[in-house]
Structure formats: structure tokens, C-alpha cells
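Chemist: here are the coordinates; sequence isn't available:
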């Protein structure tokens, strides 16, 4: 199963990549939403997106809305991973089509549990 990690922090992408690969995922990366849209078009087999909120060029919320506007990407599970802890932001993300939400900082177990819950039945 393929996952896309979208975060402007290279170190966060590396951590998430390591955890996902240990779970058996093939991982592709992007450092902002605009780049992530290109990566998604080139990788139609992506089934999971781990998405940061705050990024330059195109933020996670804008990317989320762009993905959910395309019917061919409706089945992709999207988890927002961010320091953004305002309740309104969480609600906005869920309303825009995020399937799950994880607060930074997180550990491997927290990420794995969220992903397993999110993909239950597809792993």
C-alpha cells in the first residue's frame, strides 16, 4: 500500500516515512500542497495521505479541499498531523474531508494506532 507524506519539515517527513515503512507502506513525499498534488497525479495508487497543516505555497487545508474536489481521489484516507490544536481547525479539517487528526508531537504507537483505525479492513 502506498502513502504520501506531506510536510514542509524534512525531519518530520523522515520520521513519518520510517514509521510507515515499518508498517509495510511504500512512501512518497512532498514538502507542500502544490507539490503533493503533482505527486498524487503521478502516483494514482496512493491510499493514505499524512498531511501537515502549516506549509508554504499551499497549506494542508487548501490541499485537502483540492483533493476532496476530485472524485477519483475520494477513497484516499487523509490524516491531518499538526500542531494546530484549535477546536475550530479540527472541525474545519473534518468538514473539508479529513478522515483523522493527530497532534504533534506524536510517537510511533500513536501514529500506528490512528492509521490502523483509519484503514481497518484495508490493511
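Modeler: Structure received. All of these numbers come straight from a predicted model, not from anything done at the bench.
Chemist: contacts and neighbour counts: CA atoms only from here.
Modeler: OK.
Chemist: between the two ends of stretch 63-82, how far is it?
Modeler: Across stretch 63-82, the terminal residues are separated by 14 Å (C-alpha to C-alpha, to the nearest Å).
Chemist: could you do stretch 94-112 as well?
Modeler: Start-to-end, stretch 94-112 (C-alpha to C-alpha) is 20 Å.
Chemist: do stretch 48-68 as well
Modeler: End-to-end distance for stretch 48-68: 13 Å, by C-alpha to C-alpha.
Chemist: give me the buried positions along it.
Modeler: 48-55, 58-61, 63-64, 67-68 (16 or more other C-alpha atoms under 10 Å).
Chemist: which ones are touching the closest residue to residue 8 other than its chain neighbours?
Modeler: The shortest distance from residue 8 to any non-neighbouring residue, by C-alpha to C-alpha, 6 or more residues apart in numbering, is to residue 31 (4.3 Å). By C-alpha atoms under 8 Å, 6 or more residues apart in numbering, the contact list for residue 31 reads 6, 7, 8, 9, 10, 55.
Chemist: with residue 68 instead?
Modeler: Per C-alpha under 8 Å, 6+ apart, neighbours of residue 68: 74, 96, 97.
Chemist: here comes the other one, which I'd like you to weigh against the first:
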């Protein structure tokens, strides 16, 4: 079973993502900020990360840059899921190692489609 780490400071977003991703066969782990997510990845590298941008302690972009430098950190597919819609921000995320980008609010169909696009479904 593939593992997805859902990283978002919103418990509601984590819960919605969990329901959608569990329905397509993922085991879900959760983190409420980038630092917590990085600690989780250092213990067990997930197959996928659904990542928010704006979080306390460590932003999604800071997390992504550090993740990609960790041993095995190039392996997870990272899908940003955020309200950040500026083209420059999207370019920055992709240049930093994100595989795909979803705008909030999202629905299950969009999430599944983006995971399929990056080869996770």
C-alpha cells in the first residue's frame, strides 16, 4: 500500500484529503507543519506528499527544499495544494521539486486526477 503524507495546518483539509486518498488505496499520515513533516520523512519516506504552502513553523516551500536534500527525498511525488495562485509562486514550487499543483478549494476528482498525472494512481 502506498503512503501519502498530508501536510496542512488545517485539520479540515487533512480530513478531506484523507477520505479521498484512502478511498483510492493510500495509507495516510498527517503533519500540521513542514517541520513535523520533515521529521516524519526522516523516519519513513512516503510515496507521496500533499503539501500546503502557508503553514506556521516551516512553510511548504521550505519543507520541499529540505525534503529534496534528504536521503531518498527525491523519491516522493509532491503535490502542492494551496491558495497561492500567482504564476511566479507556481513556477517556484515546480522549480523547487514539486511534481504538480492544486488550487484550494479542491474536490476529490481534482485530487485523484492530479495524483494520476504524477503516476500515483
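Modeler: Structure received. Being a predicted model, the structure only gives us computed values, none of them experimental.
Chemist: what's the TM-score for these two chains?
Modeler: The TM-score (TM-score structural alignment, normalised by the length of structure 2) is 0.95; 120 aligned residues with a C-alpha RMSD of 1.0 Å.
Chemist: re the thing from before, go through the buried residues of stretch 48-68 of structure 1 and say which is closest to residue 18 of structure 1.
Modeler: Nearest to residue 18 of structure 1 out of the buried residues of stretch 48-68 of structure 1 is residue 50 (C-alpha to C-alpha; 12.8 Å).
Chemist: are we agreed that the closest one is in a strand?
Modeler: Yes - the assignment for residue 50 of structure 1 by DSSP: H, G, I helix; E, B strand; the rest coil puts it in a strand.
Chemist: hang on, isn't it packed against residue 76?
Modeler: No - Residue 50 of structure 1 is beyond contact range of residue 76, at 10.7 Å (criterion: C-alpha atoms under 8 Å).
Chemist: just the strands in structure 2 please.
Modeler: Secondary structure of structure 2, counting by DSSP state E: strands at 3-7, 27-31, 48-51, 77-82, 100-103.
Chemist: got the ones you listed as a markdown table, with distance to residue 40 of structure 2 columns?
Modeler: Formatted as a markdown table, these follow (distance: least, C-alpha to C-alpha, whole Å):
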| stretch | distance to residue 40 of structure 2 |
| --- | --- |
| strand 3-7 | 9 |
| strand 27-31 | 8 |
| strand 48-51 | 11 |
| strand 77-82 | 15 |
| strand 100-103 | 21 |
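Chemist: next one: stretch 36-52 of structure 2 to chain centre, how far?
Modeler: 8 Å (C-alpha atoms, centre = their mean, to the nearest Å).
Chemist: what residues of that stretch count as buried?
Modeler: Under the neighbour-count criterion of 16+ other C-alpha under 10 Å, stretch 36-52 of structure 2 has 37, 38, 40, 41, 45, 46, 47, 48, 49, 50, 51, 52 buried.
Chemist: and residue 76 of structure 2, what pairs with it in structure 1?
Modeler: By TM-score structural alignment, residue 76 of structure 2 lines up with residue 76 in structure 1.
Chemist: return the residues in contact with its match.
Modeler: Residues in contact with residue 76 of structure 1 (C-alpha under 8 Å, 6+ apart) are 46, 47, 48, 49.
Chemist: for the first one, which non-adjacent residue is closest in space?
Modeler: Beyond its immediate neighbours in the sequence, the residue positioned closest to residue 46 of structure 1 (C-alpha to C-alpha, 6+ apart) is residue 2, lying 4.7 Å away.
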